[in-house]
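Enquirer: Return a 3D structure for these sequence lines:
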Amino acid sequence: MIDQLPVTLADIEAAASRIAPFVHRTPVLTSRRLDEILGAKVFFKCENLQRIGAFKARGAHNAVFALDEGAVARGVVTHSSGNHAAALSLAARNRGVPAFIVMPSNAPTAKVESVRRLGGEITFCEPTIAAREAAAEEIVAQRGATLIHPYDDPKVIAGQGTAAAELLAKVPDLDAVMAPVGGGGLMSGTAVAVHGLAPSTKIWAVEPAQADDAWRSWTTGVLTPGDPPDTIADGLRTTLGGTGFSILRALLDDFVTVDEAAIVSSMRLVWEVLKVVIEPSSAVPVAALLDRKLPSDGRRVGVILTGGNVDLEHLPWRP
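Expert: Predicted coordinates:
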């Protein structure tokens, strides 16, 4: 089964070469104080410092630059709550083609403004997966643009896996690597990279309890559509894709969920101690360490901090 996965380590290595001119090789930060609080030696891969402020720049550039001239000529389209939307806008601009972006009406203001700044043409829709997909399909029909799915696309997944590959090149002797799950693009790319480069390293996934369709799918073995997600982690308000599901079922060692209070506490903790800005989605794996949801005590754990795009007018700890 593992030999037949839709994304391979070779795909991730090819993606790394393809996207190198367009993305940052983000730093890995540590904090002795956070190690004490979290009970592990933690290495934070800071994708919050990536282009457009999130790891999504990796997958979007890989997908856009892998297209031939005929496929990309009329532009690209996607649906996204924000980070992939901005990433695709940037990748399209770098290739010189239009980007048509479907965003839910409740998308954070900071992410909407980022898309506009990067030249994406926005269509707003109701905040449901069905509405997002329908609006994107209509643009494909009208404009002839190529759909770049935000997470259920092997090229996007391969691009996202380059973050974990860089982490392991910097810190090769990790006991575990962990990341949050929304649509599954980052986590499945991470799983493929870790399995291929460090087979003895554990692969851990974390999801908000209020948006736990991926966790339920993984535990039951049946891809289960989620209820409308209601989580502060806006980047994870998606449903697990079939491509990611097949990879996570094959490669994950453990999968846990965390509550909203732990997400907020962990987000603030990273701001205050590590001195970097992260968004709620980035705090989800940190929350699992803070709440001791995984056997991490004393271990060397890599955490991918997925993004840092926050609406500063609506911080979760403000009254």
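Enquirer: Going by C-alpha atoms from here, please, whenever you check contacts or count neighbours.
Expert: OK.
Enquirer: would you list every one of the helices in the stretch 201-319 of the chain?
Expert: For the stretch 201-319 of the chain, the helices defined by DSSP state H, counting those that start in this stretch cover 213-220, 242-251, 260-274, 280-290.
Enquirer: Dump those into JSON lines; add mean neighbour count and distance to residue 87 as well.
Expert: As requested, these are exported to JSON lines (neighbours: other Cα atoms under 10 Å; distance: least, Cα to Cα, whole Å):
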{"stretch": "helix 213-220", "mean neighbour count": "20", "distance to residue 87": "23"}
{"stretch": "helix 242-251", "mean neighbour count": "21", "distance to residue 87": "20"}
{"stretch": "helix 260-274", "mean neighbour count": "18", "distance to residue 87": "23"}
{"stretch": "helix 280-290", "mean neighbour count": "28", "distance to residue 87": "16"}
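Enquirer: One more, so I can put them side by side:
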Amino acid sequence: MKDADMHIPTYQDMLDAEERIRPHIRRTPIRHSDYLDELTGAQLFFKCENFQEPGAFKVRGAANAVFGLDDEQARKGVATHSSGNHASCLSYAAMRRGIPCNVVMPRTAPQAKKGTVRRFGGVITECDPSTTSREATFAQVQAATGGDFVHPYNDPRVIAGQGTCSKEFIEQTDGLDMVVAPIGGGGMISGTCLTLATLAPETQVIAAEPEQANDAYRSFKAGYIIADDAPKTIADGLLVPLKDLTWHFVSNHVSQIHTASEQEIIDAMKLVWKHLRIVMEPSSAVPLAIVLKNPDAFRGKRVGLIVTGGNVDLDRLPWTPTT
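Expert: Predicted coordinates for the structure are as follows:
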């Protein structure tokens, strides 16, 4: 997709995406825990996008982009840069359509995520762990392959696809006071804003971000995009900065952005593993971490938390000692 094709996706785009991707995704379940409700003083509803076949919500936007291509472009395949989950999900969608997928990934990306990309037939080119390196390496890969660029988040097709998650969420819970999702580049948050602004305008959208990669928080406070080139956090899915399309939704529709420390993220991740008995990756634990950190903001509310992914390296869990 060329820059000239960029437009702000609409609610109708989300509905069209829902129809297009239905054969290729799962309507993921909701989980809750009496213990976590008691601990936080809120009713917490966890939308388990980690149960998607590639293990992350990003299959929604990826499938919408892949299956929206005309046959001529599809023959050239798709290409992207990603720290992991978008790469996995785009590879999965491309595999289902039978087209090539080339992805640029940081050399520091978890092996579990690289393994998933390769399992779905994606071809990986590694780069240094910075936004600058990702984008420069990607430009070379795309020039060589001619694949359609499916941006991990700053793409109207991707945002419309991600918006289908919140439509399901509202339908499955009979309404929520708040929806909390992690924020990195802002694809899921943007899709959430897109859907809820029309379907449930009374529902607040709250973004959750690591303290050590808090450029969205600082952007929100400043009123313009502040981009960090190479932040470091265990929440490896939240390392990228906002872009123009996602900033549109964040600046116009997000009610608040809260941040959590590395230890708070790990503690929340442990709680979910123990009490919900599901595998989530660190990025997915940030929403619960901010609820635990800011109890007065959520107490007595019906709060939806999007578990964005479960692609974690089981041999390198963040609470295990490294040698």
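Enquirer: Just give the TM-score of the two.
Expert: Here the superposed chains carry a TM-score of 0.97, computed using TM-score structural alignment, normalised by the length of structure 1; 315 aligned residues with a Cα RMSD of 1.1 Å.
Enquirer: Which one, of the helices of the stretch 201-319 of structure 1, ends up nearest to residue 142 of structure 1?
Expert: Counting by Cα to Cα, residue 142 of structure 1 lies closest to helix 242-251 out of those; the figure is 26.5 Å.
Enquirer: So which bit of structure 2 is that closest one matched to?
Expert: Equivalent residues of helix 242-251 of structure 1 are located at 244-253 in structure 2, counting by TM-score structural alignment.
Enquirer: what about that stretch, how far off from structure 1?
Expert: Superposed on structure 1, stretch 244-253 of structure 2 shows a mean distance of 0.7 Å to its aligned residues (mean Cα distance after the TM-score superposition for structure 1).
Enquirer: quick one: contacts of that stretch?
Expert: 8, 153-156, 185-187, 189-190, 193-194, 197, 205, 220, 223, 225 (Cα atoms under 8 Å, 6 or more residues apart in numbering).
Enquirer: From the chain's centroid, how far away is it?
Expert: Averaging C-alpha positions (Cα atoms, centre = their mean, to the nearest Å) puts stretch 244-253 of structure 2 15 Å from its chain's average.
Enquirer: cool, and stretch 191-211 of structure 1?
Expert: Going by Cα atoms, centre = their mean, where stretch 191-211 of structure 1 is centred and where its chain is centred differ by 12 Å.
Enquirer: Buried ones in it, by neighbour count?
Expert: Neighbour-count burial for stretch 191-211 of structure 1 flags 191-195, 197-198, 201-211 (criterion: 16 or more other Cα atoms under 10 Å).
Enquirer: out of these, which are inside strands?
Expert: Among these, the ones falling in strands (DSSP state E) are 202-208.
Enquirer: And the contacts of stretch 113-132 of structure 1?
Expert: For stretch 113-132 of structure 1, the external contacting residues (Cα under 8 Å, 6+ apart) are 52, 79-80, 82, 85-86, 89-90, 93, 98-106, 135, 228, 238-239.
Enquirer: The helices of the stretch 201-319 of structure 1: which one's closest to residue 75 of structure 1?
Expert: Among those, the nearest to residue 75 of structure 1 by Cα to Cα is helix 242-251 (23.9 Å).
Enquirer: ranges for the strands of the stretch 51-200 of structure 1?
Expert: Per DSSP state E, counting those that start in this stretch, the stretch 51-200 of structure 1 carries strands over the ranges 76-79, 99-104, 121-125, 146-147, 176-180.
Enquirer: now the angle from the third one to strand 99-104?
Expert: For strand 121-125 of structure 1 and strand 99-104, the angle between their directions (axes from the mean of the first three to the mean of the last three Cα atoms, to 10 degrees) works out to 20 degrees.
Enquirer: do you know how far the equivalent of residue 190 of structure 2 over in structure 1 is from residue 157 of structure 1?
Expert: Residue 190 of structure 2 maps onto residue 188 in structure 1 when the alignment is built from TM-score structural alignment. Residue 188 of structure 1 is 7 Å from residue 157 of structure 1, where distance means Cα to Cα, to the nearest Å.
Enquirer: Same check on residue 235 of structure 1?
Expert: Taking Cα to Cα as the measure, residue 235 of structure 1 falls 16 Å from residue 157 of structure 1.
Enquirer: Looking at those two, which is more packed in?
Expert: A side-by-side neighbour count of residue 235 of structure 1 and residue 157, using other Cα atoms under 10 Å, places residue 157 first with 34 against 25.
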